[in-house]
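A.B. asks: for reference, the sequence and a predicted model appear below.
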Amino acid sequence: MSMYCDQCQETVDNEACTETGVCGKDAETSNIQDLFVWELKGLAYLAERARTEGIVDEDVRVFVVEGLFSTITNVNFDPEWFEGQIREGFELRRDLRERYEREVGPIADEALPDAATWEADDSAAFYRKAPEVGVQTTESEDVQSLRELLTYGIKGIAAYADHAYVLGEQRDEVFEFVQRGLAATLEDELDVDDLVGLVLECGEVGVEVMETLDSAHTSTYGHPEPTEVDIGTRDRPGILVSGHDLKDLEELLEQTEGEGVDVYTHGEMLPAHAYPAFEEYDHFVGNYGNAWWQQHEEFEAFNGPVLMTTNCLVPPNDSYAGRTYTTGVVRFPGLPHVDDRTDGEPKDFSALIEHAKETEPPEEIESGTVPNGFAHNAVLERADDIIEAIQAGDIRGFVVMGGCDGRHPDRDYYTEMAESLPEDVIILTAGCAKYRYNKLDLGNIGGIPRVLDAGQCNDSYSLLKIAMELQAALDVEDVNDLPIAYDIAWYEQKAVTVLLALLSQGVKGIRLGPTLPAFLSANVVDLLVEEFDIKPVDSVERDREAILEELESSPLVPAPSA
């Protein structure tokens, strides 16, 4: 075994990747990430101790959040970059400890966990240490499982917090929980009950951070509006933007105006077309391709440069690697990288733009349009129509089919489920799971589309908001009495945060697929089943019948006529 990683849905045999990651991450990168996460936990431990004494270091808070984001699946594949970050973490830790001891008093090394004191000068020592600090070093299987669940939920929180921070919004309580939750994974005296409490709190903070990001997006770019997005191509050179970061897209659009280059979105960037602020850019022309895992074919056919703004990078083929640019926390050895903003100035995309001018227009791989822009504001503007349709029996209910897409062959389940649901059932979605069915002609109910796409996985707050507002409007005490069923796909750690967020709001009966997380021990699975009735997806036929029974059991759905 040269590595051990079980944090994503596609991990080998639903157990762990032990030689190389299915994502393309090699053992060296996996191990150095393990060491970096362990160091971040130690830094968070010290920062949490300092915070209780009134000492808050903004640089440390941001470093921890961005560092966690960099270790999410399909973000950063560059071990040398992680080595540099580990060294920077040592410097931040030394500075914080010196400040603490200057203002509060000395701390003995024995009073701190190894993660908050260990240090080395050379890279070789990093790789010797890494196997000693991975997830398998926890003796209790259930404690290990809950520590992983908590850590991965916090990674998702960190990603959302980083996006909001870039747009100038943050909440102290979110950053504080990131530190406190990470520090707790080093506390050997915490038992299963303690960790379960922290996992549920992680879900509550997940709701809070997603609400913060929603506010950041809508206050900056306006509320998304229902939009038909072109999926064809034009005859000019293009730049393809993938990932999730709207700030990067905004700056690129500004810098490409009048340059004779069109800008297309890919994957999770599709929802950008629904924001009013982007309507003014005539060269922002449409969406190209599908979910992240189809990059090899789609990036090849695009011909122009690609900008990866966040997670969802697949290690590129040599044929297009030279025109794949990374930015932010995204890195891959040998790929050109657009540096971060400095002194409040925008990123400089000039090299990428000049590169685009030398390329052929994209090869057209499909045509037509795809609907988007049904975030909470757009849906709730029609709340009266929706409630009336429910009460009249025209809408039987909703199935939340948000989450992630991936390569797993069993994900065809979600296409087949969407096709098999009756015409009086509406699908609520967010995330790239929608690419399994968003181009199907599923019709509408009284002018309400049967697929309501709220946007990115980052926009999953909309799905919660819609449920909470309908609950209030219909005066329903228990959210589980709403005619809403949950059939969710997951892939990476942001999806873990969304799952915990749903659980924190009391949602029960969630179907999760295409497999349950490998990092959940049998006892932790039993706990989730007992407390929240979480269940793995089954066959489309059995799940469809069970979902319809759930919808029809809602006291809000009229009984069928005799």
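C.D. replies: Perfect, thanks for sending it. Just so it is clear, the structure is predicted and the values come from calculations on it, not from any experiment.

A.B. asks: going by C-alpha atoms from here, please, whenever you check contacts or count neighbours.
C.D. replies: Fine.

A.B. asks: I'd like the distance between Y288 and Y491.
C.D. replies: Distance of Y288 to Y491, computed by CA to CA, to the nearest Å: 22 Å.

A.B. asks: comparing those two, which shows the higher neighbour count?
C.D. replies: Taking neighbours as other CA atoms under 10 Å, Y288 and Y491 compare with Y288 leading, 30 against 24.

A.B. asks: wait, that one touches Y264, no?
C.D. replies: Yes: Y288 lies in contact with Y264 (CA atoms under 8 Å); the separation is 6.2 Å.

A.B. asks: who touches both of those two?
C.D. replies: Jointly contacting Y288 and Y264 under the rule CA atoms under 8 Å, 6 or more residues apart in numbering are L240.

A.B. asks: center of this protein, which residue is that?
C.D. replies: Central residue of the chain (CA atoms, centre = their mean): K494, 3.3 Å from the mean position.

A.B. asks: mind listing what that residue touches?
C.D. replies: K494 sits next to Y152, G153, K155, G156, I157, A159, C457 when contact means CA under 8 Å, 6+ apart.

A.B. asks: in CSV, list those residues along with secondary structure, neighbour count and distance to A216.
C.D. replies: CSV is the format used below for the contacts of K494 (DSSP: H, G, I helix; E, B strand; the rest coil; neighbours: other CA atoms under 10 Å; distance: CA to CA, whole Å):
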residue, secondary structure, neighbour count, distance to A216
Y152, helix, 24, 23
G153, helix, 29, 21
K155, helix, 29, 19
G156, helix, 27, 17
I157, helix, 31, 15
A159, helix, 25, 14
C457, helix, 23, 15
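
A.B. asks: out of the residues you listed, flag the one nearest to L43.
C.D. replies: K155 (15.2 Å; CA to CA).

A.B. asks: and for the closest one, nearest residue in space, chain neighbours not counted?
C.D. replies: Distances taken as CA to CA, 6 or more residues apart in numbering place L68 nearest to K155, at 5.5 Å, with adjacent residues excluded.

A.B. asks: for comparison:
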Amino acid sequence: MYCNQCEQTSKGIACTVTGVCGKKPEVAALQDVLLFALKELSMYADQARQEGILDPEVNHFTVEALFSTLTNVNFDPQRFLDMVTKCVSLRENLKTKLSSSPNPLLAKNPTVAFAATLPELIKQGEEIGFLVDQKGDADLRSLQELLIYGLKGVAAYAHHALILGKENDNIYAFIHSSLAKIGNPELDLNDWLELVMQCGEINLAAMELLDAANTETFGHPVPTEVPLGHKAGKCILVSGHDLKDLKDLLEATQNSGINIYTHGEMLPAHGYPELKKYPHLYGNYGTAWQNQKKEFVDFPGPILMTTNCIQEPQENYRDNIFTAGPVGWPGIKHAPHGDFAEVIAKAKAMPGFSNDEDKGSVMVGFARNSVMGVADQIIAAVKSGDLKHIFLVGGCDGAKPGRNYFTEFVEKTPDNTAVLTLGCGKYRFYDKQLGTIGDIPRLLDIGQCNDAYSAIQIAVALSQAFECGVNDLPLSMVLSWYEQKAVSILLTLLYLGIKDIRLGPSLPAFVSPNVLDVLVKNFDLKPISTVEQDLTTILA
């Protein structure tokens, strides 16, 4: 086992015995096999596309399978065996459609016969190992790993958009062509660096596509107050990012007496008009993903995990939890998209909340339309000196020590500054009462990491209003990362030329010293230090 794709990786290097996330060595081996199979499929898909052959099933499978290898998504060995089997079937089907003269890349890389049983496939995965040679040149390896993890983030966003009927073949084409190149000895450092930057570009297209899918389906988010308590009655808790699953569940539970609560990444759902119109979408329960083991046990209804961020279910709530979409855990019941009959039956059988409880509330829904609706007030506040600086403090949350930095940072921002936030990193400070500047709240929740496109558009709009570049704005980004969607967002910010980003709580283990040096010199990317030092430097 060798896995270094998340911020929490063992000893800051790699997980080699078992995953800090709970991933077992056999699942790591199966994910390695799936990545290898996806690379082979991508080689044929890339060639097919050059011959004018497009296969929607291949495109859709690629992003879902790649998404399933993200941190905290799928831990079910049987599901990986099924995906490898399907990957081989799609590969062989593409072979029959190609011209009889394969290109040199296909000729040099004969396909592998993958095992048909779990024990054999696990053993094969252990022999194949990670897609990038760990004994090769450290900088070449670093850039290839950075590309792979960026592609995983792109695949996640493309999959979210696809569920809502939005797709873009340029995204599929880049994923296939990039995976096909992994391990190609003919590419040098400049080639890999260029591909990494292109990944940031294509991720911008994926985020724009997802933004269009969400806003066209559910409307543009509006400022909304979300209760943190609960009310008496039957209940279901929904976590993850899949707004369509939430919508389907809301429709299925209308007039049933069951209240729906969000958790973790699902909190921003309350701001979407087509979701908030359901009166039984009541409030938010719990905090970020890493706290679910201690929070889920007290929830008196079933829990539905959509898209990602599942932890090993504990015995005291194991019978109450369900997965959907790409999410999987061995032995946990899986609900097909839109079919939540078993979840609803479980809610009716469980006690629900026995009383009302008021725990206060938080505001969500400050996406780009809402923020730009008060742009004239923001601009006036900056010009008058009432608003000196804007901080974007967001990203992923996690259990590793050091993340209290982000809480302290927000708490210590001066009263004449504003804080934009997105991602589950906001759970470190989302309920802080920072006051207002005029009529504008100092803390503005843009949404989830899926809503990073909104943050980018806000920055671009402000730079246009002030007739300057984004890097000349009184705007600083202080980001926390955990998994691969955060990697793809960082690559997008670098592609856009945004500089002076502070990243923490630690830098990625897969970035070599030389690659980091390039990022520092070209983009002034820097690790977080202390709150006092960083605030002093930024505001100087």
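C.D. replies: Okay, I see it. Small disclaimer: the values here were computed from a predicted structure and weren't measured.

A.B. asks: closest to F332 of structure 1 out of the contacts of K494 of structure 1?
C.D. replies: For these, the residue nearest F332 of structure 1 by CA to CA is A159; the value is 18.6 Å.

A.B. asks: which ones are touching that closest one?
C.D. replies: So A159 of structure 1 contacts V65, E66, L68, F69, K494 (CA under 8 Å, 6+ apart).

A.B. asks: and the first one, what's its match in structure 2?
C.D. replies: For V65 of structure 1, the equivalent position in structure 2 is taken to be V63, counting by TM-score structural alignment.

A.B. asks: tell me which element that match is part of?
C.D. replies: helix 56-67 (DSSP states H and E).

A.B. asks: which of the three states applies to the equivalent of Y405 of structure 2 over in structure 1?
C.D. replies: Matched by TM-score structural alignment, Y405 of structure 2 corresponds to Y413 in structure 1. Put simply, Y413 of structure 1 is helix when judged by DSSP: H, G, I helix; E, B strand; the rest coil.

A.B. asks: okay, now Y413 of structure 1: neighbour count?
C.D. replies: Y413 of structure 1, neighbours per other CA under 10 Å, totals 19.

A.B. asks: surely it and V540 touch.
C.D. replies: Yes: here Y413 of structure 1 reaches V540: they are 6.3 Å apart, a contact under CA under 8 Å.

A.B. asks: follow-up on the earlier one: which residues of structure 2 does the helix or strand where the residue nearest to the centre of structure 1 lies align to?
C.D. replies: Following DSSP H and E, one finds K494 of structure 1 within helix 493-504. Mapping helix 493-504 of structure 1 onto structure 2 (TM-score structural alignment) gives residues 484-495.

A.B. asks: by residue count, what's the longest helix in structure 1?
C.D. replies: Criterion DSSP state H: the longest helix present in structure 1 is helix 192-221.

A.B. asks: how much does it stray from structure 2?
C.D. replies: Aligned to structure 2 and superposed, helix 192-221 of structure 1 gives a mean residue distance of 0.6 Å (mean CA distance after the TM-score superposition for structure 1).

A.B. asks: for that helix, packing partners?
C.D. replies: If contacts are counted by 3 or more CA pairs under 8 Å, 6 or more residues apart in numbering; DSSP states H and E, helix 192-221 of structure 1 sits against helix 141-166, helix 172-184, helix 461-473, helix 493-504.

A.B. asks: same thing but at 10 Å, please
C.D. replies: helix 141-166, helix 172-184, helix 246-256, helix 461-473, helix 493-504, helix 522-532 (3 or more CA pairs under 10 Å, 6 or more residues apart in numbering; DSSP states H and E).

A.B. asks: which residues touch W38 of structure 1?
C.D. replies: 32, 44, 114-116, 130, 133-135, 182-183, 185-186 (CA atoms under 10 Å, 6 or more residues apart in numbering).

A.B. asks: could you redo the last one with a cut-off of 8 Å?
C.D. replies: A115, V133, G134.

A.B. asks: adding distance to F284 of structure 1, neighbour count and secondary structure, write the residues you listed out as JSON lines.
C.D. replies: Below are the contacts of W38 of structure 1 laid out as JSON lines (distance: CA to CA, whole Å; neighbours: other CA atoms under 10 Å; DSSP: H, G, I helix; E, B strand; the rest coil):
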{"residue": "A115", "distance to F284 of structure 1": "47", "neighbour count": "22", "secondary structure": "helix"}
{"residue": "V133", "distance to F284 of structure 1": "46", "neighbour count": "18", "secondary structure": "coil"}
{"residue": "G134", "distance to F284 of structure 1": "44", "neighbour count": "20", "secondary structure": "coil"}
